[in-house]
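Engineer: Build the 3D model from these lines:
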Amino acid sequence: MDPIIALDFEDLETTQAFLAQFDPTTPLFVKVGMELFYREGPAVIKKLRMQRPVNIFLDLKLHDIPHTVEKAAYQLGRLGIQLTTVHAVGGSAMLEAAKAGLLAGAADANVQAPKLLAITHLTSSTPAMLRTELSITTPLPQAVQHLAAVAQAAGVDGVVASAQEVPLIRAVTASDFLIITPGIRPAHTALGDQKRVVTPKQAHELGSSGIVVGRPITQASDPIAAYQQIKAEWSDHQ
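Structural biologist: This next block holds a predicted model:
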């Protein structure tokens, strides 16, 4: 899986201008998050595909009662995307409802159903925040491991987690369970608001299935060179 570029832009125009820097015949894997999707709506998926071949990770992090999540996931399943997300802390019933909604939506639209990823704990989370603000006394790595096991048991295809927790997740999940890792920063780059970060090489060595990279590419002075460097570091270890 190629590195997933996080398209954290405010509108379609800015997003397309960024993507126009890349060879239009080169397939890319991109992440569409809340900001862009809420601004442009579901039509953004079709519009991105008009410009170039893309696989799309739609990262909306659904979290609500099971019925509401199932209905929302049904709509997402119709879009022909490749990956999407829910929060693991919503519990097994919500995770199962999300999976059912995606499958039903994809079937009705006659498209392949996206893989469902559960968010464990965000890479901006810290042990102190979990302990003092959420009253979670379980150590962060073990809390992530537990949520991954819950997600797999609920039929979810994988999780989003820091690469630092990948070995723990691998210990309690199947070999084909996806572990997609954000918080990727090449050496000598700013961390921003990420707390639990690794390099592309380290992510591979720890067992990540795929990596998500945003600002080190989108805010680079030469985004294509930055992408190629990250892709090479990641792919050289595949």
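
Engineer: drop to CA atoms for contacts and neighbour counts, all remaining ones
Structural biologist: Fine.

Engineer: And the helix or strand harbouring residue 203, how far out from the chain middle?
Structural biologist: Counting by DSSP states H and E, the element that carries residue 203 is helix 200-206. Put simply, helix 200-206 sits 16 Å off its chain's centre (CA atoms, centre = their mean, to the nearest Å).

Engineer: got the contact list for that helix?
Structural biologist: Residues outside helix 200-206 that contact it (CA atoms under 8 Å, 6 or more residues apart in numbering) are 163-164, 166-167, 181, 184-186, 211, 230, 233-234, 237-238.

Engineer: Let's see this one next, to set against the first:
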Amino acid sequence: MSKINRPRFDNPLFVAIDTIDVQRAASLAKAVAASAGGIKLGLEFFMANGIDGVHRVRAAAPDLPLFLDLKFHDIPNTVAGAVRAVAPLAPALLTIHASGGPAMIKAAREAAAEAALRLGIDRAPAVVAVTVLTSMDDTDLMSVGQRGPASDQVLRLTDTALAHGAAGIVCAPTELVRLRARFGAQPLMVVPGIRPADAARGDQKRVMTPADARAGGADVLVVGRPITDAADPAQAAAEIAAEIAAAAELTGAA
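Structural biologist: Got it, this is the predicted structure:
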């Protein structure tokens, strides 16, 4: 197996820009650029604006890494083709669903590496596998026929993802300590469900503060509405970045 692409980010704060308005997305990216470590564009944005829309947002914050959160989940050949299709955008991170299985995970990683080589991109997109969505809890898992508790399903899916070439996983912050104990420091841990103590949870069910998630071993902290819905997104991003940095100093996190 070729070496797994495992990027490291000096600033772990990625701002989730979840809107279909490309002008608003670009404005938000520009506003948070001084404090964020990256931006995340997801399915909602991509379906409305496509590759051209991604280029427009990146132009507003050209120095920020891109997390393209499209959560591919299909047969291996189709997922490989989808990875090749978005590779020219040079995302630092690209998501698939771990539940797609070993062959799909392997196909996604190989397609990312091959596309980067063909396009002359310095670093291939790091493929990270979504385990259990942070909007789901044990009851939700049971309703779709999966064994709970959610933390056990996350562990099973992480085993599969890492064994077949994923650079890391997407998990709820509440699972970080258990995952780090099992898999060590190497896998990339991408964590949504980040909420400052005074923020509303919204549709997230397994959440944690930025400082606690960083202290627990998160490499990438994905924060959306507490920043993008704030009266001053730039200030909100700066405050959360400061909280994360303070937590890193206290724990000695890199």
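
Engineer: overall similarity of the pair, as a TM-score.
Structural biologist: Comparison of the two superposed chains (TM-score structural alignment, normalised by the length of structure 1) gives a TM-score of 0.94, and 236 aligned residues with a CA RMSD of 1.6 Å.

Engineer: Report all helices and strands that the following helix or strand past the helix holding residue 203 of structure 1 contacts.
Structural biologist: Downstream of helix 200-206 of structure 1, the first helix or strand assigned by DSSP H and E is strand 210-213. The contact analysis (3 or more CA pairs under 8 Å, 6 or more residues apart in numbering; DSSP states H and E) places strand 210-213 of structure 1 against strand 4-6, strand 178-181.

Engineer: Kindly indicate the member of the contacts of helix 200-206 of structure 1 with the most neighbours.
Structural biologist: Sorting those by how many neighbours each has (other CA atoms under 10 Å) puts residue 163 first, at 31 neighbours.

Engineer: The residue mapped onto it from structure 2: what's it in contact with?
Structural biologist: Counting by TM-score structural alignment, residue 163 of structure 1 lines up with residue 173 in structure 2. Counting by CA under 8 Å, 6+ apart, residue 173 of structure 2 touches 191-194, 206-208, 213, 216, 218.

Engineer: Apply 7 Å and report the result again.
Structural biologist: Taking CA atoms under 7 Å, 6 or more residues apart in numbering, we find residue 173 of structure 2 in contact with 191, 193, 207-208, 213.

Engineer: can you pick the most crowded of those?
Structural biologist: residue 191 (30 neighbours).

Engineer: any idea what that residue aligns with in structure 1?
Structural biologist: By TM-score structural alignment, residue 191 of structure 2 lines up with residue 181.

Engineer: how far away is the residue nearest to residue 186 of structure 1 when sequence neighbours are not counted from residue 205 of structure 1?
Structural biologist: Leaving aside its sequence neighbours, residue 186 of structure 1 sits nearest to residue 199 (CA to CA, 6 or more residues apart in numbering; 4.9 Å). Separation of residue 199 of structure 1 from residue 205 of structure 1 (CA to CA, to the nearest Å) stands at 10 Å.

Engineer: Give me the more crowded residue out of the two.
Structural biologist: Neighbours per residue (other CA under 10 Å) separate residue 199 of structure 1 from residue 205, with residue 199 holding more: 20 against 15.

Engineer: about what we covered before: just send the contacts of helix 200-206 of structure 1 back as CSV, with distance to residue 174 of structure 1 and secondary structure too.
Structural biologist: Listed next are the contacts of helix 200-206 of structure 1 as CSV, based on distance: CA to CA, whole Å; DSSP: H, G, I helix; E, B strand; the rest coil:
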residue, distance to residue 174 of structure 1, secondary structure
163, 17, helix
164, 18, helix
166, 12, helix
167, 12, helix
181, 17, strand
184, 24, strand
185, 27, coil
186, 29, coil
211, 19, strand
230, 27, helix
233, 26, helix
234, 22, helix
237, 21, coil
238, 19, coil
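
Engineer: which two in the residues you listed are spaced the farthest apart?
Structural biologist: 167 and 230 (21.8 Å; CA to CA).

Engineer: Next secondary structure element downstream of the biggest strand by length in structure 1?
Structural biologist: For structure 1, the longest strand by residue count, based on DSSP state E, is strand 54-62. Note on strand 54-62 of structure 1: by DSSP H and E, the next helix or strand toward the C-terminus is helix 66-77.

Engineer: Tell me where structure 1 has strands.
Structural biologist: Using DSSP E, strands in structure 1 cover 4-6, 28-32, 54-62, 83-87, 115-119, 158-160, 178-181, 210-213.

Engineer: Just put the ones you listed in a markdown table and tack on distance to residue 149 of structure 1.
Structural biologist: Below are the strands of structure 1 laid out as a markdown table (distance: least, CA to CA, whole Å):
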| stretch | distance to residue 149 of structure 1 |
| --- | --- |
| strand 4-6 | 24 |
| strand 28-32 | 25 |
| strand 54-62 | 18 |
| strand 83-87 | 13 |
| strand 115-119 | 11 |
| strand 158-160 | 10 |
| strand 178-181 | 12 |
| strand 210-213 | 19 |
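
Engineer: quick one, which of those is packed in tightest?
Structural biologist: Most buried of the strands of structure 1, by mean neighbour count (mean count of other CA atoms under 10 Å): strand 158-160, with a mean of 28.

Engineer: Please work out which residues outside it touch it.
Structural biologist: So strand 158-160 of structure 1 is in contact with 116-120, 148, 152, 177-181, going by CA under 7 Å, 6+ apart.

Engineer: mean per-residue distance, it to structure 2?
Structural biologist: When structure 2 is superposed, strand 158-160 of structure 1 averages 0.5 Å from its matched positions, counting by mean CA distance after the TM-score superposition for structure 1.

Engineer: quick one: that strand to chain centroid distance?
Structural biologist: Distance, centroid of strand 158-160 of structure 1 to centroid of chain: 8 Å (CA atoms, centre = their mean).
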